[in-house]
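Colleague: model the following, please.
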Amino acid sequence: MTAATMQQQALAEAADMVSSVPTGLFIDGAWRAAADGQQFSVHDPATGDVVARLANATPSDAMDALDAADRAFPSWSRTPPRERAELLRRTFDLVMRDRERIARIITLEMGKPLRESHAEVSYGAEFLRWFGEEAVRISGRFGSSPEGTGDMIVSRHALGPALLITPWNFPLAMATRKIAPALAAGCTVVIKPAALTPLTTLYLVKLLEEAGLPAGVVNVIPTTNSGGATGPIIADSRLRKISFTGSTQVGRVLLEKASANILRSSMELGGNAPFLVFDDADLSRAVEGALVAKFRNIGQACTAANRFIVHASVAQEFSRRVAEKVAQFKLGSGFDPDVAIGPLIDEAAVAGVDELVQDALSRGATLVTGGKRRGGAGTFFEPTVLTDVARDSRLLREEIFGPVLPIVTFDTDDEAIAIANDTEYGLVGYAFTASIERGQRLINELQTGMMGWNVGVLSNAAAPFGGVKMSGLGREGGAEGIDEYLTTKYTLLPSVFRP
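Modeller: From the prediction side, this is the model:
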């Protein structure tokens, strides 16, 4: 069987799998059409073809979803933690049962290579298992007051209904990373998936339903009118929590709206990750780390390395090795097993990446490989390496969100750290060095919420994910992730031992 035939067969199988995805809104335990009957289209970015038509939630649908979440909250928050945990575990098992189907849905609607979609399924499913385990470990404390006048009880309780807004780039993992801790804590949710990639979330909720999800605990409102649908929910005093992953610009707007009712807010926003290569780095490891940190998910990740800051003594060799690898990457549909770089999510994404590359070239950057969009169907941009990038280039100031690797050089550690921290963002940084002392200094001085030391991928369900500065508020994952959905109560009572 030829590669073209295999690809055509894979596309046909994926399209068939989409037929198993619900096309309606999920509100109060039932699938239904939008209030006005309107629908919107979901496209395959590799071809531009329409792959599904879905109900397009209206503001009134959104309020119905909040109504359902509010009604379900008292019962769900009193549900024993073990029962909440078992629901999440059953859903984990169902996701793993259907992992091939889910991976193909991800590739069809988002575009990433199928092997990366498989990796996302494994990663995303882990949040269900992890927070199922955390549900039974919500703890408090008890002790005498220092003065001996009474006993102090510190307990933790579910916040209330939560609004979850997810991005398009990791459609399963971003949903499970928010839904799982909310349900584990005892919160009910309204989730609005990205209009570009809603199919994966809808299929996940179908599995939650199969696992025994009570009515109203999870409600899903796909829509192309994000602000119109979520605005009334955020303004309603019954909502007690908002969690958003997306751009810093949108995050600012949501924080302003959330301030009216003093909502607990988690914001996982933009990134501008530095990737530092020092003169003592293992270059083979650094090159492999650079390829995965930059080109995983076609560069469309907030954790993607954005600025490659390389010691002058090794910059030429590092650039040569990276460019040789990148020049061999095959561009095409994610269903082709030989493809390393799939399409960008839409035409606007291609135009944005092209603007950043042209700006860098106009300021004197050297194009080593790639550098342009591919003609024909789909939204493809060639994997690109640039050297001699000027410090004032937009590539170094803005989040690229595409397969472009820009390289700048440094001479001293102080200079490298200064370049790395010269950004309003602070999500993640990567550093390749053999020096323990230097690594410890970077832990202390890099202004990021996460750091990869001699590794190019660090996301893990058991670890706290989040940033500082304009990269956001709060943490997702790890033991810290469930805290975002809990409130702390202090109670004082007279000591039974006091006369």
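Colleague: please count neighbours and contacts with C-alpha atoms only from this point.
Modeller: Fine.
Colleague: now do the contacts for Leu213.
Modeller: Contacts for Leu213 (C-alpha atoms under 8 Å, 6 or more residues apart in numbering) come out as Leu87.
Colleague: centroid residue for the protein?
Modeller: Ranked by distance to the mean C-alpha position of the chain (C-alpha atoms, centre = their mean), the top residue is Met174 at 4.6 Å.
Colleague: excluding covalently adjacent residues, which one is nearest to it?
Modeller: Closest residue in space to Met174, ignoring its immediate chain neighbours: Thr166 at 6.0 Å, by C-alpha to C-alpha, 6 or more residues apart in numbering.
Colleague: hang on, that neighbour packs against Ile242?
Modeller: No: counting by C-alpha atoms under 8 Å, Thr166 stays clear of Ile242, with 11.0 Å between them.
Colleague: what segments of the stretch 1-150 of the chain are helices?
Modeller: Using DSSP state H, counting those that start in this stretch, the helices of the stretch 1-150 of the chain run over 3-18, 59-78, 81-97, 99-110, 114-135.
Colleague: where exactly do the strands run in the stretch 301-450 of the chain?
Modeller: Defined through DSSP state E, counting those that start in this stretch, the strands belonging to the stretch 301-450 of the chain, from first to last, are 305-311, 366-369, 384-387, 404-410, 425-426, 428-432, 450-453.
Colleague: to compare against the first, here's the next sequence to fold:
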Amino acid sequence: MAKEYKLPFTLDKPDLIHYESFVNHEWVSAKKGGRFEVIDPGTDIAWASCPTNTAEDVPHAVEAAHAAFEKYKKVTPRQRAQWLLKWDSLIRENKNDIAKILTHETGKPLAEAYAEIEYAASFTWWFSGEAERIQGTVSTPAIPGRRVITHKQPIGVAVALVPWNFPIAMVLRKAAAALAAGCTMIVKPSPETPISALVLAHLAKEAGFPPGVLNVLTTDLENTPPLSEALCKHPLVKKVTFTGSTRVGKIVAGHCSQGLKKLTLELGGNCPFVVFDDANLNQTLDQLMALKWRHAGQACITANRIYVQSGIYEKFIEALKERTSKLVVGHGAAEGTTMGPLTTPRSLEKAENQVADAKKRGARVILGGNRVPGKAGYFFEPTILADMTSDMLISHEESFCPIAAIYKFETEEEAVKWANDTSMGLASYVFTKNVDRMWRMFENLEAGMIGLNTGNSSAAESPFGGIKESGYGKESGKDVAVNEYLITKTGTLSVEDHY
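Modeller: Purely as a prediction, here's the structure:
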């Protein structure tokens, strides 16, 4: 007998929510019949279940997506743009319901859920315009009697392997670009956040996208690796986009290498946040508060290592402590909450290990450092650690929890050296009012995105992606993101140069 769950919230449109995978406009169970539970991180209580799809479910989904692609690739760019705009409109119309679902899947406060939906919808809006701006070229080469033509076409079936921290934004950033280019897509959401992806599929169907254009396969944590591998290795899949850890990204790259699949990797970050003596302290703290504590520190572009110049070091720590002490930790749906729980119990263990390691190696605990007592969910105190050193765990691994790790530096040269002392290169941040230093830092910091007196570098209009072991390829931005889903054909035409 199937287990019954109590929905911990009320929806304005109850038919928005589904608990089955979505393939070819049909809500389908896994072939093996397995299911897994969706847990509210704020209560540690299951409120839904979804199919545990396995590698056996991959052929049907891919074949449906490929059959749809053969038709969808011939749809005019104007029609694709209109469907994207309708999808965008429906997402915005249903933002209240989507925000509730998002909060109970990820744990983030409702205000942050609304902010994610607004950010996410910027991609459907942006890529609807990009759909009609895919262009080739005509040129005259050096060889007489020739013309060279380039023509861009959609690459084929794409697979999106999506994380749990921003599940609406990550699906739309990938899917909107793919659908604008003329590709079809299969989304494999994280086991923690499958419902939000299924809501987006439901709305894509309502928007008019044909069957098979957007599909969603859910699965649990245990079956995520084999299901993902089967998707990556299927011969009809031509493009894979993955957002997640560097460790898993290397595995995905290995799977795709066997078929030479086109691949976009947006991987982990160990992002430095560099504050010079001449920075505007209020501006810097405003940006750091929004960046560091958003989603309890669970963002790949968050400030992982905070480097503060010695002249303002203690003043900065006290000001950050004062502001951070005012955060209200609680369930994301509770009124007044400004920081929710971590999304998984694994993250609690990681936070505890990082704090214990830092303390053992001489760090000062300025604030927090422990689990929040008396709460059933996955709550960890907003934590500030000072006097950090390069031999501590946080210096070498992505934190992904609410820990602000602060390091003291003396010179610009020292700051650049320490900031770049990581295998990762996703984002970096620098705060200074010296314009010459700003330019030097922009050029010398080793990251794909640099925040210059800002902690918010991400927008639909700007390319998003890292260097080094933070991956390759770009998402969002003009031309580059859509190009990730296109192939370029070159035509050489022989032209009689006389009548």
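Colleague: more neighbours, Thr166 and Ile242 of structure 1?
Modeller: A side-by-side neighbour count of Thr166 of structure 1 and Ile242, using other C-alpha atoms under 10 Å, places Thr166 first with 28 against 25.
Colleague: contacting residues for the more buried one?
Modeller: Contact partners of Thr166 of structure 1, counting by C-alpha under 8 Å, 6+ apart, are Met174, Ala175, Ile191, Lys192, Pro193, Ala194, Phe244, Thr245, Gly246.
Colleague: which two among those are spaced furthest apart?
Modeller: Checking the contacts of Thr166 of structure 1 against each other with C-alpha to C-alpha, the farthest-apart pair comes out as Ile191 and Gly246, at 14.1 Å.
Colleague: so for the two, which sits in the more crowded spot?
Modeller: A count of neighbours by other C-alpha under 10 Å puts Ile191 above the other of Ile191 of structure 1 and Gly246, at 27 against 20.
Colleague: who are the contact partners of the alignment partner in structure 2 of the more buried one?
Modeller: Matched to structure 2 by TM-score structural alignment, Ile191 of structure 1 sits across from Val187. Under the criterion of C-alpha under 8 Å, 6+ apart, the contact partners of Val187 of structure 2 comprise Val159, Ala160, Leu161, Val162, Val171, Ala197, Leu214, Asn215, Val216, Leu217.
Colleague: and which of the residues you listed is nearest to Ser458 of structure 2?
Modeller: After measuring those against Ser458 of structure 2 - C-alpha to C-alpha - the closest member comes out as Val171, at 15.3 Å.
Colleague: which residue in structure 1 lines up with the closest one?
Modeller: Val171 of structure 2 maps onto Ala175 in structure 1, with residues paired by TM-score structural alignment.
Colleague: again, but for Thr264 of structure 2
Modeller: Residue-level alignment of Thr264 of structure 2 against structure 1, with TM-score structural alignment as criterion, gives Ser266.
Colleague: can you pull the contacts of its match?
Modeller: Ile242, Ser243, Phe244, Gly472, Leu473, Gly474, Arg475, Glu484.
Colleague: just tell me what the residue nearest to Met174 of structure 1 corresponds to in structure 2.
Modeller: Correspondence of Thr166 of structure 1 to structure 2, assessed by TM-score structural alignment: Val162.
Colleague: follow-up on the earlier one: can you tell me which of the contacts of Val187 of structure 2 are in strands?
Modeller: With strands identified by DSSP state E, the entries of the contacts of Val187 of structure 2 that belong to them are Val159, Ala160, Leu161, Leu214, Asn215, Val216.
Colleague: find the pair from those with maximum spatial separation.
Modeller: Greatest spatial distance among these (C-alpha to C-alpha): Leu161 and Leu214, at 13.5 Å.
Colleague: picking that back up, the match of Val171 of structure 2 reaches Leu199, doesn't it?
Modeller: No: in this structure Ala175 of structure 1 lies outside contact range of Leu199 using C-alpha under 8 Å: 11.5 Å.
Colleague: which one's more surrounded, these two?
Modeller: Between Ala175 of structure 1 and Leu199, counting by other C-alpha under 10 Å, Leu199 is the more crowded of the two (30 against 24).
Colleague: no more questions from me, cheers.
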